[in-house]
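Chemist: quick one, what's the 3D model for this:
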Amino acid sequence: MTLQGWFLILGFTAIVLTLAKPLGLWLFALYEGRRTPAHILLAPVERGFYRLAGIDPAQEQGWRRYAVHMLLFNAVLMAFTYAVLRLQAVLPGNPQGLAAVGEHLSFNTAISFTTNTNWQSYGGEGTMSNLSQMLGLTIHNFLSAATGIALAFALFRGFARREAATVGNFWADVTRITLYLLLPLCTVLTIAYIACGVPQTLAGVVDVQTLEGARQSLLLGPVASQEAIKMLGTNGGGFFNVNSAHPFENPTPLTNLIQMLSIFAIGAGLTWTFGKAVGNTRQGWAILSAMMILFLAGVTVSYWAEAAGNPALHQLGVAGGNMEGKEVRFGIAASALFSVVTTAASCGAVNAMHDSFTALGGLVPLFNMQLGEIVVGGVGAGIYGFLLFAILAVFVAGLMVGRTPEYVGKKIEAREVKLAVLAIAVLPLMILGLTALSSVLQQGLAGPLNKGPHGFSEILYAFTSAVANNGSAFAGLTASTPYYDGLLGVAMWVGRFFVIVPMLAIAGSLAAKKYTPEGAGSFPTTGGLWVGLLIGIILILGGLTFLPSLALGPIADHLAMIRGQLF
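Modeler: You can find the predicted model right below:
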């Protein structure tokens, strides 16, 4: 580990903390439906959408109606994307003349982008036309991100409102978030990426002459615009197969830093928005503090493991850290930091191959996802997932003090605790169940490139990434088969929407409750004790649930490595 590496990590953390309040203010304006500077240009567009769709943005919805509209919206978008991919060969915007995407791959990809997972069982530049990338996929990058933020707003209203029957209007929330937040920020980021050398063109291929005098064809496309929303919306789907390790997606250390900041920016800002919504910004800072402590702990372990390298190689006289699968222009520190950022959020973009990390270096991204990707987390999904753990934490605190627990002025009763447990239990049930199934079936065992603990880690990582809606992968798994495309597609859908519905039920239940002011017996939820309790609950639940699977995979892999055993 180097001083330069730590400067990058701590500097990145400081910038994220600095951005939290300004972005939180912007998000809070959208949460309340107030005007922003972007309304000057885009308010007529918003009104036009409402007139065209016959929507009254002032008419709010109860949690059930909010959920139904959200589910129907996403189901229609999924069907639309499936159709675009299946008809790719006959649609315009296909300069390479690519064939239609296969049935099981179209099914997997349509669900993947609908659920904000962006898992890719294909090589982007060799499978998807420009039209498929822009119309079929990028549209989801905006709308799945907007859906996540809208759902967070609904839960915020549940905590903030008193004896209310509604949690907002889904259509108004999604429209405002897309128009006044995602679109302006992505425009700025796209221009920045173009200035840094990222292509933005509708051309398919350009022929160049190499230094040796040979001719080489380089694939191009509208990369910069997709890169902007890919990161800002914590989507992660790469235009090119190697994602942000490709020099056209991520050419310089500056673009690498911009991408990492984009991944965390909105998630960090939403913590401040939550505090503002419930009338106490210290609540938001407490949540962000817990998130950043978990994040820095993960970065420390990953950076240390990658900088330490492989002792088997050291014995052969190859000194230094683990550079396998990493880009020289980024190095170990930036690669380790990126891997933790992208899995702490539900992004899934990669600038290095996680399958080539050391065992412990790969364990950290895996464990980040198994926690439910609540360490900042995906846009919207991270904060509402974290608040589910907060409900369990105040329940535990209530047991300790012998009174009905309360959080930000709302009593947390049996209904909220049961719904929170139901939502949180989705991840381990799906991850461990599908991993176990794939570890014994012939179709599942045909996927891993490696045998032994590392091969098991490849299967475990795939289902963890799918259920947690991350989308990154241990690249050694061959997932472009009917078995994995189908099963991972189901995992992504369940991991997204089987968490959302109980969460919305909690929002509706809380919105109907009276406000309960803090008293002498109330457990304080803004100080260090609360932050420690939150971290403890998260780690205990994650550790107890996933430690056996981690022991069979990356931990066994690490013990074998230090003994000099290579599988």
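
Chemist: from here on, just use CA atoms for contacts and neighbour counts.
Modeler: Noted.

Chemist: how many residues are close by the residue nearest to V205 when sequence neighbours are not counted?
Modeler: Take V205 and drop its neighbours on the chain: the residue closest to it by C-alpha to C-alpha, 6 or more residues apart in numbering is L219, 4.6 Å away. Look at L219: counted by other C-alpha atoms under 10 Å, it has 15 neighbours.

Chemist: can you count the residues close to L360?
Modeler: Neighbour tally, L360, other C-alpha under 10 Å: 21.

Chemist: quick one: it and K513, what's the gap?
Modeler: Using C-alpha to C-alpha, to the nearest Å, we find L360 at a distance of 45 Å from K513.

Chemist: ok, P184 next?
Modeler: Per C-alpha to C-alpha, P184 is found 37 Å from K513.

Chemist: those two: who's more crowded?
Modeler: Using other C-alpha under 10 Å, the more surrounded residue of P184 and K513 is K513, with 19 against 14.

Chemist: buried ones in the helix or strand that contains L10?
Modeler: Secondary structure from DSSP states H and E places L10 in helix 3-32. Buried residues in helix 3-32, counted by 16 or more other C-alpha atoms under 10 Å: 5-6, 9, 12-13, 16-17, 19-21, 23-28, 30-31.

Chemist: same check on stretch 207-218?
Modeler: Buried, per 16+ other C-alpha under 10 Å, within stretch 207-218: nothing.

Chemist: and the end-to-end length of it?
Modeler: Taking C-alpha to C-alpha as the measure, stretch 207-218 stretches 6 Å from start to finish.

Chemist: I'd like the structure of this one too, to check against the first:
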Amino acid sequence: MLAIVSIMVTLLLVLLLVRPAGLYIAKVFDYDKTGLDRFFGPIEKVIFAIGGIRQENQTWKNYAAALLVSNTVMIALVYVIFRTQGYLPLNPTHVPNMEPRLAINAAISFMTTTNLQHYSGESGMSYLSQMIAVVFMMFVAPASGLAVCIAFIRGLAGKPFGNFFVDLIRSITRILLPVAFVMAFVFIALGVPQTLEPNAIAHTLSGAEQSIARGPIGSFLSIKQLGNNGGGFVGANSAHPFENPDAISNFLQILLMLLIPAAMPFAYGKIVGNAKQGRVLFVSMALLFIILLSASLGAEYAGSPALNALGIDHSQGSMEGKEVRFGAAQSSLYSVVTTATETGAVNTMHDTLTPIAGLVAIANMMLNTVFGGAGAGLLHVLMYAIIGVFLSGLMVGRTPEFLGKKIEGKEMKLIALTMLITPFLVLVPTALAVFSHADTLSNPGYHGLTQAMYEFTSSAANNGSGFEGLGDNTAFWNISTGIVMYVGRFFPFITMLAVAGSLAAKKSVVETMGTFRTDTGLFAVVFLAAVLIVGALTFFPGLVLGPIAEQLTLKP
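Modeler: The predicted structure follows:
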């Protein structure tokens, strides 16, 4: 009971914060005055002057080109740092240069907010790589997602798209940097290390020597969670006491992961001038979250039939792969939050989750609508909202409308491509991996299939968590997941900006008695049906062959 109360308190505090946070985000991107203008305004002017940025509105094509070119150039720059880190300063543990295929995988991973790590954090990167390359991308990547989402919302509302570089800078200076700066000090106060000293050397009672990784983790941790990045400074990620010392730090990490994604529906409602529609989307997403969380908790507390047959008590939940300082409940909550928000940080090993709890984690990433990542999540939510409106229009024989614009063939073709790219990026490589690289899977049968499917789902959804029994630092996994991460990130951004561009060019139609309102409870039902029928059923065969089959074959 105490565990459930702690979860309820956590979610209640999140609920109290997300609406004001959403209204603040809307204010930032509507260029209204904020309390940070006096400090960051002059800094932004200097950045714009140095970068030659003209604060003029772009078309959707120019906006998409600015996104794609700038992000790709940054991937190349960071790749160079990873390849030369062995020669660069701030490398007290003498970490060698990254191998080329691993370096390009890591560079794409962090630039797409995936943070998929085919290396162990403390032994794979120098302090300089962690601070200059990784933390840099942990700000720029979520800022890019926020910028694209806001541009899409502006297009839906019939407003100018804005300027990508202006939106990118404001995302960092007005939202990410202030919160991350403050929270870094909070985490340091809670015991998270922040040092440039090399690994600490400890001598055990048996006389053995132990090297304990440390470094500038506090500043890394705050933006890791706030920006829905999720990569670990150390290999164990937030299961390590240096990245997650106690229950308070665990709560704050959950809060940071949910803050921006859960606030975005309120920002959307404010920008488009329909606050009620934003609330309807938030309630729908929250309902999906509660259902999936309940399923995960139920599975973890039910335990394994084999262990139950041995008389092992599961009243405190299954503790396999869990940290005792968090327990089963907070570990299950964390696994749902990190996959629902596409963060990817872990405080428990997902490979040890029960089949149904593992299914919940995969389903969150496949849908990418149970809040989703910073900006990108709401983009997918609005995609399913438009699908719901379109299907409703077909059923009554009326041209569907969304925010006063007619949804026609061009928009639906683009949305269909967007919807189909994720299953293509997940299912095709999974089949190839199981067929040709089964030796890298640490488990045979259904669980092995789930391992491979989880890896590609995590890559396509830009989540980055994994079933860590997978032997993923090979040429096949580095190249295949690198391609999946890049396409899974930028393809939906470009196609959805094209949808917004098409709608923005249309004249608004007058709302009549026959218009399907998108700010009612009925629309919430239609939206949820679109997500579950169109989204979930797309992946259902794969889930049946993986976690569902594994659950059904468990024997006492």
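
Chemist: what lines up with P89 of the second structure in the first structure?
Modeler: Alignment note (TM-score structural alignment): P89 of the second structure maps to P92 of the first structure.

Chemist: so the residue nearest to V205 of the first structure versus D207 of the first structure, what's the distance?
Modeler: 9 Å.

Chemist: ok, now A224 of the first structure?
Modeler: For A224 of the first structure, the distance to D207 of the first structure (C-alpha to C-alpha) stands at 20 Å.

Chemist: now do F113 of the first structure
Modeler: 31 Å.

Chemist: got it, and N94 of the first structure?
Modeler: Going from N94 of the first structure to D207 of the first structure by C-alpha to C-alpha gives 18 Å.

Chemist: and whichever helix or strand K61 of the second structure is part of, how far from the first structure on average?
Modeler: Under the criterion of DSSP H and E, K61 of the second structure resides in helix 60-84. Superposing on the first structure and averaging over aligned pairs (mean C-alpha distance after the TM-score superposition for the first structure), helix 60-84 of the second structure comes out at 0.5 Å.

Chemist: give the other helices and strands that that helix contacts.
Modeler: helix 100-111, helix 164-170, helix 475-504 (3 or more C-alpha pairs under 8 Å, 6 or more residues apart in numbering; DSSP states H and E).

Chemist: buried residues in that helix?
Modeler: Quick answer for helix 60-84 of the second structure (16+ other C-alpha under 10 Å): 60, 63-64, 66-68, 71, 74-75, 78-83.

Chemist: closest to L425 of the second structure out of these?
Modeler: L425 of the second structure has its nearest neighbour among these in L68, at 19.3 Å by C-alpha to C-alpha.

Chemist: what residues does the equivalent of that closest one over in the first structure make contact with?
Modeler: With TM-score structural alignment as the criterion, L68 of the second structure lines up with L71 in the first structure. Neighbour list for L71 of the first structure: F497 [criterion: C-alpha atoms under 8 Å, 6 or more residues apart in numbering].

Chemist: tell me the spacing between L71 of the first structure and T147 of the first structure.
Modeler: The separation that L71 of the first structure has from T147 of the first structure, given C-alpha to C-alpha, amounts to 10 Å.

Chemist: contacts only, for D485 of the first structure.
Modeler: Counted by C-alpha under 8 Å, 6+ apart, D485 of the first structure has contacts 104-105, 107-108, 121, 479.

Chemist: so what corresponds to it in the second structure?
Modeler: With TM-score structural alignment as the criterion, the equivalent of D485 of the first structure in the second structure is N478.

Chemist: ok, G508 of the first structure next?
Modeler: Looks like G508 of the first structure aligns to G501 there (TM-score structural alignment).

Chemist: so what's the residue count around the spatially closest residue to V346 of the second structure that is not a sequence neighbour?
Modeler: Among residues not flanking V346 of the second structure along the chain, S238 sits closest, at 5.4 Å (C-alpha to C-alpha, 6+ apart). S238 of the second structure has 24 neighbours, counted by other C-alpha under 10 Å.

Chemist: S238 of the second structure matches what in the first structure?
Modeler: Using TM-score structural alignment, S238 of the second structure sits opposite S244 in the first structure.

Chemist: pretty sure that match is touching C347, no?
Modeler: No. Judged on C-alpha atoms under 8 Å, S244 of the first structure makes no contact with C347 at a distance of 11.7 Å.

Chemist: ok so, going back, what is the helix holding L10 of the first structure packed up against?
Modeler: The contact analysis (3+ C-alpha pairs under 8 Å, 6+ apart) places helix 3-32 of the first structure against helix 170-177, helix 253-277, helix 331-344.

Chemist: so what's the gap between the last one and the chain middle?
Modeler: Computed by C-alpha atoms, centre = their mean, to the nearest Å, the separation of helix 331-344 of the first structure from the middle of its chain amounts to 14 Å.

Chemist: please apply the same query to the second one.
Modeler: Distance of helix 253-277 of the first structure from the chain centroid (C-alpha atoms, centre = their mean) equals 12 Å.

Chemist: with the second structure superposed, average distance for it?
Modeler: Averaged out, helix 253-277 of the first structure is 0.7 Å away (mean C-alpha distance after the TM-score superposition for the first structure).

Chemist: quick one: residues contacting the closest residue to G377 of the first structure other than its chain neighbours.
Modeler: Spatial nearest neighbour of G377 of the first structure, chain neighbours left out: A345 (3.6 Å); criterion: C-alpha to C-alpha, 6+ apart. Residues near A345 of the first structure by C-alpha under 8 Å, 6+ apart: 234, 263-264, 267, 373-379, 382, 470.

Chemist: what strand or helix carries H314 of the first structure?
Modeler: Assigned by DSSP H and E, H314 of the first structure falls in helix 311-315.

Chemist: mean per-residue distance, that helix versus the second structure.
Modeler: Mean for helix 311-315 of the first structure is 1.3 Å (mean C-alpha distance after the TM-score superposition for the first structure).

Chemist: so which bits of that helix are buried?
Modeler: Buried-residue list, helix 311-315 of the first structure, by 16+ other C-alpha under 10 Å: P311.

Chemist: Provide the aligned range in the second structure for that helix.
Modeler: Helix 311-315 of the first structure lines up with residues 305-309 of the second structure when matched by TM-score structural alignment.

Chemist: so what's R162 of the first structure closest to, chain neighbours aside?
Modeler: K514 (5.1 Å).

Chemist: the one you found is in contact with K410, isn't it?
Modeler: Yes. Using C-alpha under 8 Å, K514 of the first structure is in contact with K410, at 7.0 Å.

Chemist: of these two, which one has the most company?
Modeler: K410 (22 against 14).

Chemist: and the contacts of stretch 281-298 of the second structure?
Modeler: Applying C-alpha under 8 Å, 6+ apart, the set of residues contacting stretch 281-298 of the second structure is 262, 265-266, 329, 332-333, 336, 340, 356-358, 360, 369-371, 381, 524, 527-528.
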